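1. Next input, structure requested:
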Amino acid sequence: MALGEHLKEARDRFFIAAVAVVLGTVAGFVVYDPVLAALSRPIQDLNAREGRSAALNFDGVASPFDLMIQVSVFLGLVLSSPVWLYQLWAFITPSLKTKERRVTVAFIAVAVPLFLSGIFLAWLILPNAVRVLTDFTPGGFSNIITVTVFITFLLRLMLAFGIAFLLPVVLFGLNLVGIVSGKQILKAWRITIFLVCLFAAMAAPGADAMSMFYLAAPMLLLFFIAIGLCLLNDKRRARRNTVQQAYLEATANRASVIDGI
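-> Purely as a prediction, here's the structure:
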């Protein structure tokens, strides 16, 4: 397609994704109260189980409304993830061959569960993270926490986990369209392991190294699975190119023989 057609398609797909996010946000407004109660539960557990003095407070008149918007938009992104992930992938597929377009359904079937799994894993480690971070509070002091800062921290953490779990799928998609090869990705395995462990150490501040391991292990496993798929795809592409080159050479030789006759 021409550049103008690409831009038009990008606009249309962005519009569809935006509508899906808006509809998901409306649904987020409906379930806002129970979701907020679930997000604030780690602070409540500190008071109930460990006898601490911790409380969530709003610091402004408009803060409750701002928080409702943030949480609802986050829920909209989560609920509409099948739509905007499909639109993202469908924008790439016109450059693929017919057989390669068949992976679109497989992409959505893998990407959406991975995105939601990353968010769920972040949700599982949140109570431990809150407990460990508040352990640094000196004796005789209370934790008076601004609710907007606390909830924003939780939402960003969960979104970061979801996106992190999507990266292997994105790498395979880039390999599928020929932007990067499996060998290029494999060369960066050392820095990738370092960055994953660093991210896990900051995102899952547990009392021991096991909490970091529980987060880093699935991310590294997904990364190396993506590398394996990329290497297999590179071999398939190289084999197909070899067959096509042999066919072109045979056709050229046949044409030269006919011209000679």
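2. from here on, contacts and neighbour counts on C-alpha atoms
-> Will do.
3. Now Leu133. Nearest residue, chain neighbours left out?
-> In this structure, Leu133 finds its nearest non-sequential neighbour in Pro205, 7.7 Å apart by C-alpha to C-alpha, 6 or more residues apart in numbering.
4. can you pull the contacts of the one you found?
-> Contacts for Pro205 (C-alpha atoms under 8 Å, 6 or more residues apart in numbering) come out as 128-129, 132-133, 211-212.
5. Return a PyMOL selection command for the buried portion of the residues you listed.
-> The PyMOL command for the buried members of the contacts of Pro205 (criterion: 16 or more other C-alpha atoms under 10 Å) is given here:
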select buried, resi 128+129+211+212
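6. Just the ones of the contacts of Pro205 in helices?
-> 128-129, 132-133, 211-212 (DSSP state H).
7. circling back to that earlier point, using just helix, strand and coil, how would you label the residue nearest to Leu133?
-> Of the three states, Pro205 takes coil under DSSP: H, G, I helix; E, B strand; the rest coil.
8. Quickly note the distance from it to Arg131.
-> Remark: distance between Pro205 and Arg131 (C-alpha to C-alpha, to the nearest Å) = 10 Å.
9. likewise Val110?
-> Separation of Val110 from Arg131 (C-alpha to C-alpha) stands at 33 Å.
10. So between those two, which is more surrounded?
-> Neighbour tally, Val110 and Arg131, criterion other C-alpha atoms under 10 Å: the higher count belongs to Arg131, 18 against 13.
11. where do the strands sit along the chain?
-> For the chain, the strands defined by DSSP state E cover 54-57, 143-146.
12. Out of these, which gets nearest to Ile16?
-> With C-alpha to C-alpha, the closest approach to Ile16 among the strands of the chain belongs to strand 143-146: 35.4 Å.
13. which helices and strands sit right next to the closest one?
-> strand 54-57 (3 or more C-alpha pairs under 8 Å, 6 or more residues apart in numbering; DSSP states H and E).
14. picking up where we left off before, which members of the ones in helices among the contacts of Pro205 are the farthest-apart pair?
-> Of all pairs in the ones in helices among the contacts of Pro205, the most separated under C-alpha to C-alpha is Leu133 and Met212 at 14.8 Å.
15. so who does Gln87 touch?
-> Residues counted as contacts of Gln87 (C-alpha under 8 Å, 6+ apart) are 13-14, 16-17.
16. Now tell me what touches stretch 73-83 from outside.
-> With C-alpha under 8 Å, 6+ apart, stretch 73-83 has contacts from 17, 20-28, 108, 112, 116, 155.
17. Tell me which of those residues fall in helices.
-> Using DSSP H, the subset of the contacts of stretch 73-83 located in helices is 17, 20-28, 108, 112, 116, 155.
18. Now a ChimeraX select for only the buried ones of those.
-> Command for ChimeraX, covering only those of these found buried under the criterion 16+ other C-alpha under 10 Å:
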select :17,20,21,22,23,24,25,26,27,28,108,112,116,155
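19. I'd like the structure of this one too, to check against the first:
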Amino acid sequence: MDHLRELRNRLLVSTIALVGGIIVGWIFFDPVWEFVKAPYCETAQAKMLRDNTCTLVFSGIFQSFFLTLKVSALVGVVASSPVWLYQIWAFVTPALYRNEKRYSVTFMALALPLFLVGAALAYIVMDTSLAILLGFAPSDAVAAVQIDEYVSYVLIMLVIFGVSFELPLLLVFLNIIGVLPRATVKKHRRTVIFGMFVFGAIITPGGDPITMMALAAPMIILYFVAEGFMYLREKRSPDAEDFSHLSDDEASPLEEDSGPAR
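-> Sure, this is the predicted structure:
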């Protein structure tokens, strides 16, 4: 019951922080929206409906309201991330050993920057990706991109890139707690690298080669960084005692023989 009570309290704190972030995003919607639509406005198709004016369209009465709510929710998740990340860490930490707690603090400190770096990379390549995707349209067609569809595309890109940059951090954590040895990572290295390219091609909304490479290449670099950390850590760790020479049927003494029994 104590764990459930603690979980409830931490969820409550995280929810309050998230709602506060959403309110901030609602208040500052206009500058945030200018930032969100900038990649689309860099494409030639954005100015087809009105000369020299970036234009997105919407077709529903409530679509503009849900657009504001969705963008505000994005701001809320990012703005409140230090709070809910800390709540997750504080809830999990008591179950970890002392050395694992030491590393978990470092991981929590790196989790948010890695997510933001991944999201920033997605934002940088987004205009190129959109230009490629919209460039397949016939020359006599006019792009009338739905505003809700575009925002969904932006959110998916930011989340996919951000979460993907966390995967190497997860590998290192599994190595530290003894679940994933470096030998296993090394053994499946080629398969994992190939899988990252496949993952980049499938998971990105457009599936264009620019976006795929922009996602897969940093993931591979971070994968090698994670493997290098595993190598250095296991090299410094004391070698485990080797029991491979013992017979399976031979009993091992639990303690040294201290002399004849009395």
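20. quick one on the thing from earlier: would a markdown table of the contacts of Pro205 of the first structure with distance to Asn47 of the first structure be doable?
-> As requested, the contacts of Pro205 of the first structure are exported to a markdown table (distance: C-alpha to C-alpha, whole Å):
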| residue | distance to Asn47 of the first structure |
| --- | --- |
| Asn128 | 14 |
| Ala129 | 16 |
| Val132 | 14 |
| Leu133 | 15 |
| Ser211 | 23 |
| Met212 | 26 |
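21. Can you tell me which of the contacts of Pro205 of the first structure is nearest Ala90 of the first structure?
-> Ala90 of the first structure lies nearest to Met212 out of the contacts of Pro205 of the first structure, by C-alpha to C-alpha, at 35.1 Å.
22. contacting residues around the residue most central in space within the first structure?
-> Here the mean C-alpha position of the first structure is nearest to the C-alpha of Ile163 (C-alpha atoms, centre = their mean), at a distance of 2.0 Å. By C-alpha under 8 Å, 6+ apart, the contact list for Ile163 of the first structure reads 115, 118.
23. hmm, try it at 10 Å
-> Residues near Ile163 of the first structure by C-alpha atoms under 10 Å, 6 or more residues apart in numbering: 111, 114-116, 118-119, 170.
24. Quick check: the gap between it and Asp259 of the first structure.
-> In terms of C-alpha to C-alpha, Ile163 of the first structure sits 59 Å off from Asp259 of the first structure.
25. in stretch 36-46 of the first structure, what's buried?
-> Buried residues in stretch 36-46 of the first structure, counted by 16+ other C-alpha under 10 Å: 39-40, 42-44, 46.
26. With distance to Trp189 of the first structure added, can I get the residues you listed in JSON lines?
-> As requested, the buried residues of stretch 36-46 of the first structure are exported to JSON lines (distance: C-alpha to C-alpha, whole Å):
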{"residue": "Leu39", "distance to Trp189 of the first structure": "35"}
{"residue": "Ser40", "distance to Trp189 of the first structure": "38"}
{"residue": "Pro42", "distance to Trp189 of the first structure": "36"}
{"residue": "Ile43", "distance to Trp189 of the first structure": "38"}
{"residue": "Gln44", "distance to Trp189 of the first structure": "41"}
{"residue": "Leu46", "distance to Trp189 of the first structure": "40"}
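27. quick one on the thing from earlier: of the contacts of Gln87 of the first structure - the most surrounded one?
-> Neighbour count (other C-alpha under 10 Å) singles out Ala17 as the most crowded of those, with 22 neighbours.
28. nearest spatial neighbour of the alignment partner in the second structure of that residue, skipping sequence neighbours?
-> In the superposition onto the second structure, Ala17 of the first structure corresponds to Ser14 when matched by TM-score structural alignment. The shortest distance from Ser14 of the second structure to any non-neighbouring residue, by C-alpha to C-alpha, 6+ apart, is to Trp84 (4.9 Å).
29. I figured that neighbour hits Val19, correct?
-> No: in this structure, Trp84 of the second structure is not within contact of Val19 by C-alpha atoms under 10 Å, at 11.8 Å.
30. one step back: which of the contacts of Ile163 of the first structure remain contacts when I look at the second structure?
-> Retained in the second structure (both residues aligned by TM-score structural alignment, their matches' C-alpha atoms under 10 Å) from the contacts of Ile163 of the first structure: 111, 114-116, 118-119.
31. Report how many residues lie close to the counterpart of Thr98 of the first structure in the second structure.
-> Per TM-score structural alignment, the equivalent position to Thr98 of the first structure in the second structure is Arg98. Neighbour count of Arg98 of the second structure, defined by other C-alpha under 10 Å: 11.
32. and if you look at Ile220 of the second structure?
-> 19.
33. Surely it touches Thr191?
-> No: under the contact definition of C-alpha under 10 Å, Ile220 of the second structure does not touch Thr191, with a separation of 11.6 Å.
34. ok, the closest residue to Leu180 of the second structure other than its chain neighbours to Arg189 of the second structure distance?
-> Using C-alpha to C-alpha, 6+ apart and skipping residues adjacent in sequence, the residue nearest Leu180 of the second structure is Leu174, 5.3 Å away. Plainly put, Leu174 of the second structure is 16 Å away from Arg189 of the second structure if you go by C-alpha to C-alpha.
35. These two: who's more crowded?
-> Counted by other C-alpha under 10 Å, Leu174 of the second structure and Arg189 do not tie: Arg189 has more neighbours, with 16 against 13.
36. Please state the offset of stretch 252-261 of the first structure from the chain centre?
-> Remark: stretch 252-261 of the first structure is offset 55 Å from the chain centroid, using C-alpha atoms, centre = their mean, to the nearest Å.
37. can I assume Leu157 of the first structure is in contact with Leu126?
-> Yes: under the contact definition of C-alpha under 10 Å, Leu157 of the first structure touches Leu126, with a separation of 9.0 Å.
38. of the two, who's got more company?
-> Using other C-alpha under 10 Å, the more surrounded residue of Leu157 of the first structure and Leu126 is Leu126, with 22 against 18.
39. quick one: contacts for the more buried one?
-> Applying C-alpha under 10 Å, 6+ apart to Leu126 of the first structure gives the contacts 39, 41-42, 120, 132, 154, 157-158, 203-206.
40. now, among those, which is nearest to Arg240 of the first structure?
-> When those are compared against Arg240 of the first structure (criterion: C-alpha to C-alpha), the nearest one is Phe120, at 40.2 Å.
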